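In: pasting the structure only:
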């Protein structure tokens, strides 16, 4: 195999995801100084601090730190369902599209999709999707996603959340939130986090996306649910030992990250408008937070061409390109990237 000796292009801007950010100096200092213990035994003080702080912010009794949002979502599904049941979710939901069939593999359940224009399901469709017949798989839970990644980082209105809660209560099924980017939703709605999370039985929050932590997500719920979740986390291989070094960086992200999200959203609008003005197919109505989808034939070919000039994006499918803004794309980087993308 021949190894290329050609220099790689300087990366002007990395829009592949908001997970690509590197730890800030403040995070690295916190990691170096973190108090640690064995978290499988519940003895890591920094992880406990993170779990308690996020639980307070979101209005829950308890939280449980895990390596990824996929794990927090799938532990929630395991908590709420029994084998052979269905999970009602909006079309395009991350728990189906990007979690590798884990709901079937681990929990033995299957999805039932409802339409979701711009990522927002009609609560009445959620109600109609509930199954109780002996001839069909019964409904185990309802899961919503806020913001909705595949729809373009779109935000679920508060009235939809309230109506979904009413449906779940009346139908006697638990309601889970995949809140990977729920802080983006709170900033876009200009409300405290609790105004979103209060409608749900469990909530998954990623700290490694827009908030900028290097690793980690937290599942939130009742103390009893988190005790059971601890077992499922261990079953999935998510028991981390002296992981307070990761929680220390996540605490910095939790305390400092939300204040930066409005700037990410502003820059996303700048990039979206520049792409539209250059003739790209972007649904501006879907550009509500920090994600842009562009409809583009031969998407991978175009992404490769941009990468050769130092601008990184993700080809998702043969005709779709995703751009995700984050705090390590500043105004100068954005301007340089736009020059490449619109040349």
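Out: Now that the structure is in, tell me what you want to look at. Computed from a prediction, not measured in an experiment: that's the story for all the values here. Numbering: from 1, shown residues only.
In: C-alpha only now, for contacts and for neighbours.
Out: Noted.
In: and residue 65, how far from residue 215?
Out: Using CA to CA, to the nearest Å, residue 65 is found at 10 Å from residue 215.
In: look at these two and report which has more neighbours.
Out: Using other CA atoms under 10 Å as the criterion, residue 65 and residue 215 rank with residue 65 on top: 29 against 19.
In: and for the more buried one, nearest residue in space, chain neighbours not counted?
Out: Once flanking residues are discounted, residue 65 sits nearest to residue 218: 4.4 Å by CA to CA, 6 or more residues apart in numbering.
In: measure the one you found to residue 205 for me?
Out: Computed as CA to CA, the residue 218 to residue 205 distance reads 5 Å.
In: can you list residues touching both of those two?
Out: Residues touching both residue 218 and residue 205 (CA atoms under 8 Å, 6 or more residues apart in numbering) are residue 69.
In: want to compare, so here's the second one:
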């Protein structure tokens, strides 16, 4: 049996989730007539304290739609160099919105208002116009690091002062909420748009929701259509999202505990140089020379453990809904016995 720790996207719907999916009431969502999709969008918006929501097939799409509807060509976006929108969305900022990117290098991807302010451009015809600040919480390439609420609030004040749009890529926001013991409703008033993913830690098979003001979401609905994201009887998928929001959020702490245990084991391995602090469900190990991610992961695969390379010397493991205590024990044994 293979233990898959490549990502928290590998989870399968639980039996209870499958049951609500098959019993979902559906309609044509492009016409706005799928009652289950409408219920999911309303639930997510109310949960985060925003006016409206838009169900989309992926977090890449919700991020790209948010950027498209809140920028103009030749605008510039500020984000950390580790950001998903910069590294893992196929150059979508350039392709979809014709914008440039100004990269910040913040410790573990947690940008401060001081760092961001240093990257805000004065208005000049020679420069792109700074238009949008994007944060990611948690930070994937930062090892699942979480933003302090005070820093998010300071960034909001900075955006207000410079009349900038403020977007949150919340692909793993629920992990941050649980780790920081925060309520979702505090996030809505902070951001112009929020992308939340249902198919990572929450365990739904597909989907993300873009949250924001009603006029922003109305424009986003048009862009979703342009991007090919309009789905028809999408209520079967939305039902899984509703179930995930109502039942799978609190259990994320179990993933965090297992991730910390995994990190502790890796710190004891002679072939590991360092393990980034484990804040949520992501574990990043930096390997000792002469070990390489490719070889280490190939050897772990022979023992039935899957991870991903995450840099020249780093490997990543992500705990999730389908990773049990028994899986943890087997993984720890394989790690200790690897070399």
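Out: Yep, it's here. Just so it is clear, the model here is predicted, and its values are computed rather than measured.
In: what's the TM-score for these two chains?
Out: Put the two chains on top of each other and the TM-score (TM-score structural alignment, normalised by the length of structure 2) is 0.96; 332 aligned residues with a CA RMSD of 1.0 Å.
In: wasn't the residue nearest to residue 65 of structure 1 part of a strand?
Out: Yes: applying DSSP: H, G, I helix; E, B strand; the rest coil, one finds residue 218 of structure 1 inside a strand.
In: list the contacts of the residue mapped onto it from structure 2.
Out: Using TM-score structural alignment as the criterion, residue 218 of structure 1 maps onto residue 209 of structure 2. Taking CA under 8 Å, 6+ apart as the criterion, residue 209 of structure 2 is in contact with 41, 44, 53, 54, 55, 56, 59, 62, 195, 196, 197, 198.
In: surely the fourth one forms part of a strand?
Out: If I follow you right, that is residue 54 of structure 2. Yes: counting by three-state DSSP, residue 54 of structure 2 is located in a strand.
In: let me know whether it touches residue 219 as I believe.
Out: No: in this structure, residue 54 of structure 2 is not within contact of residue 219 by CA atoms under 8 Å, at 10.4 Å.
In: count of residues packed around the counterpart of residue 152 of structure 2 in structure 1?
Out: Applying TM-score structural alignment, one finds that residue 152 of structure 2 aligns to residue 161 in structure 1. For residue 161 of structure 1, the neighbour count with other CA under 10 Å is 23.
In: one more: residue 314 of structure 1?
Out: Residues contacting residue 314 of structure 1 under the criterion other CA under 10 Å number 19.
In: which position in structure 2 pairs with it?
Out: Match for residue 314 of structure 1 (TM-score structural alignment): residue 308.
In: try residue 187 of structure 1
Out: In structure 2, residue 187 of structure 1 lines up with residue 178, judged by TM-score structural alignment.
In: kindly report the same for residue 42 of structure 1.
Out: Using TM-score structural alignment, the partner of residue 42 of structure 1 in structure 2 is residue 32.
In: residue contacts, that match?
Out: residue 38.
In: ditto for the one 4 residues further on
Out: Residue 36 of structure 2 makes contact with 24, 25, 26, 235, 236, 238, 239 under the criterion CA under 8 Å, 6+ apart.
In: check contacts around the aligned residue in structure 1 for the fourth one.
Out: Following TM-score structural alignment, the counterpart assigned to residue 235 of structure 2 within structure 1 is residue 244. The neighbours of residue 244 of structure 1, taking CA under 8 Å, 6+ apart as the test, are 31, 34, 35, 36, 37, 44, 45, 46, 47.
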